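J.: fold the following, please.
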Amino acid sequence: MESPIRQLIDTVAWVLIDNGRILCARPRGKDVFYIPGGKREGSETDLETLVREVAEELTVELSPETAVHVGTYEADDADVVVRMACYTAEYRGVLTASSEIEALAWFGFGDRDLVPPVDQLLFDDLAAAGALR
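T.: Coordinates of the predicted model:
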């Protein structure tokens, strides 16, 4: 029996680590925290998506020339597969939750269970590299 074709959700995420903790955001109306970022629109590149999403969510301007790819992860989440390309990048401005973000939080590895499966894979790699405590 063939397995059904599953929907792929293609996302890009901004990895911001400070003092062994990673910035996470909880969208308004949701009960789960995510690594900031979001879905690609049309033919956007990873960096175009990243810059747009971070500006929309956190009201800061990323410097695309400083972006470094730290990994791409895929995980099953309910009836879909989520792919998340992760980048670090320098930013200008003050981190502020926009109207679409209800809360910001700095998570350590102990908070891993509070994020979706694809984000947990990033947490695992960051912890193994000694970047996340």
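J.: CA atoms for contacts and neighbours, from now on please.
T.: OK.
J.: ranges for the strands of the chain?
T.: Ranges of strands within the chain are 7-14, 17-18, 21-27, 37-39, 61-62, 68-77, 80-88, 91-92, 101-107, based on DSSP state E.
J.: from the middle of its chain, how far away would the fourth one be?
T.: Here the centre of strand 37-39 is set off from its chain's centre by 7 Å, with CA atoms, centre = their mean, to the nearest Å.
J.: repeat for stretch 65-80
T.: 7 Å.
J.: return the residues in contact with Pro116.
T.: 32-34, 77 (CA atoms under 8 Å, 6 or more residues apart in numbering).
J.: mark which of the residues you listed are buried, thanks.
T.: 33-34 (16 or more other CA atoms under 10 Å).
J.: tabulate the contacts of Pro116 (TSV), appending distance to Arg26.
T.: What follows is the contacts of Pro116, written out as TSV (distance: CA to CA, whole Å):
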residue	distance to Arg26
Val32	6
Phe33	4
Tyr34	6
Asp77	17
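J.: closest to Leu132 out of the strands of the chain?
T.: Closest of the strands of the chain to Leu132 is strand 21-27, at 5.6 Å (criterion: CA to CA).
J.: one more, so I can put them side by side:
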Amino acid sequence: MSEQVDIHKAGGVIIKDRHFLVTRAQGKDVFVAPGGKLELGETAVQALIRELMEEVQMSVEEQDVEQIGTFTAQAAGNESKVVEMEVFLVNNASGEPVPTSEVEEVMWVNSQTTGVKMGSIFEHDVMPLLKQKDLID
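T.: I've put the predicted structure just below:
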């Protein structure tokens, strides 16, 4: 996409039993993988590690994070903004996901899960890639 990027985010794909973890923020109806906006001076990996702890109380080491792609889409709920998301496969995350004050619900999904509204990057880019790599059903 040649559009100017307004928001830079990092997202983490955590896979368990051929499903990946998604979260739904307080007051929202869309599920996305845990992650969020980069803070000033932060790398995408640093942002992801911070967000995993803030959102779902899971910890991960930098060496256990592998980039699987960078994707661009219009921001959900604000189509005038463009989001660029660096998405990482997270290996060896410690702990079970626990919703925090930022997250209302956590869920494990795969390509066969129905009735769950997914963020566009995860629905159109990430989930097909995970299926193609035979990481999820």
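J.: any idea what the TM-score is?
T.: Here the TM-score for the pair of chains, by TM-score structural alignment, normalised by the length of the first structure, is 0.87; 129 aligned residues with a CA RMSD of 1.8 Å.
J.: of the contacts of Pro116 of the first structure, which ones are shared with the second structure?
T.: Shared with the second structure under both residues aligned by TM-score structural alignment, their matches' CA atoms under 8 Å, the contacts from the contacts of Pro116 of the first structure are 32-34.
J.: show me which of the residues you listed is closest to Ile22 of the first structure.
T.: Distances from Ile22 of the first structure to these, taken by CA to CA, are shortest for Tyr34, at 10.3 Å.
J.: what's that closest one aligned with over in the second structure?
T.: Under the alignment (TM-score structural alignment), Tyr34 of the first structure maps onto Val32 of the second structure.
J.: from the contacts of Pro116 of the first structure, which is closest to Ala85 of the first structure?
T.: Distances from Ala85 of the first structure to the contacts of Pro116 of the first structure, taken by CA to CA, are shortest for Tyr34, at 13.3 Å.
J.: who touches the closest one in this structure?
T.: Tyr34 of the first structure touches 24-26, 115-116, 119, counting by CA under 8 Å, 6+ apart.
J.: if we can go back for a sec, distance to Thr49 of the first structure for the kept ones among the contacts of Pro116 of the first structure - can I get that in TSV?
T.: Output for those, formatted as TSV (distance: CA to CA, whole Å):
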residue	distance to Thr49 of the first structure
Val32	21
Phe33	19
Tyr34	16
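J.: what's the closest of those to Leu132 of the first structure?
T.: Closest to Leu132 of the first structure out of those is Tyr34 (15.6 Å), distances taken as CA to CA.
J.: state the distance from the closest one to Asp46 of the first structure.
T.: 17 Å (CA to CA, to the nearest Å).
J.: try Asp124 of the first structure
T.: In this structure, Asp124 of the first structure and Asp46 of the first structure are 22 Å apart, going by CA to CA.
J.: whatever residue of the second structure lines up with Asp10 of the first structure and Gly119 of the second structure: what is the separation?
T.: Applying TM-score structural alignment, one finds that Asp10 of the first structure aligns to His8 in the second structure. According to CA to CA, His8 of the second structure and Gly119 of the second structure sit 15 Å apart.
J.: ok, now Gln4 of the second structure?
T.: Relative to Gly119 of the second structure, and taking CA to CA, Gln4 of the second structure is found at 20 Å.
J.: can you pull the contacts of the residue nearest the centre of the second structure?
T.: Centroid check for the second structure by CA atoms, centre = their mean gives Ala33 as the closest residue, at 2.7 Å. Neighbouring residues of Ala33 of the second structure by CA under 8 Å, 6+ apart: 11-13, 20-23, 122.
J.: same thing but 6 Å
T.: 11-12, 22-23 (CA atoms under 6 Å, 6 or more residues apart in numbering).
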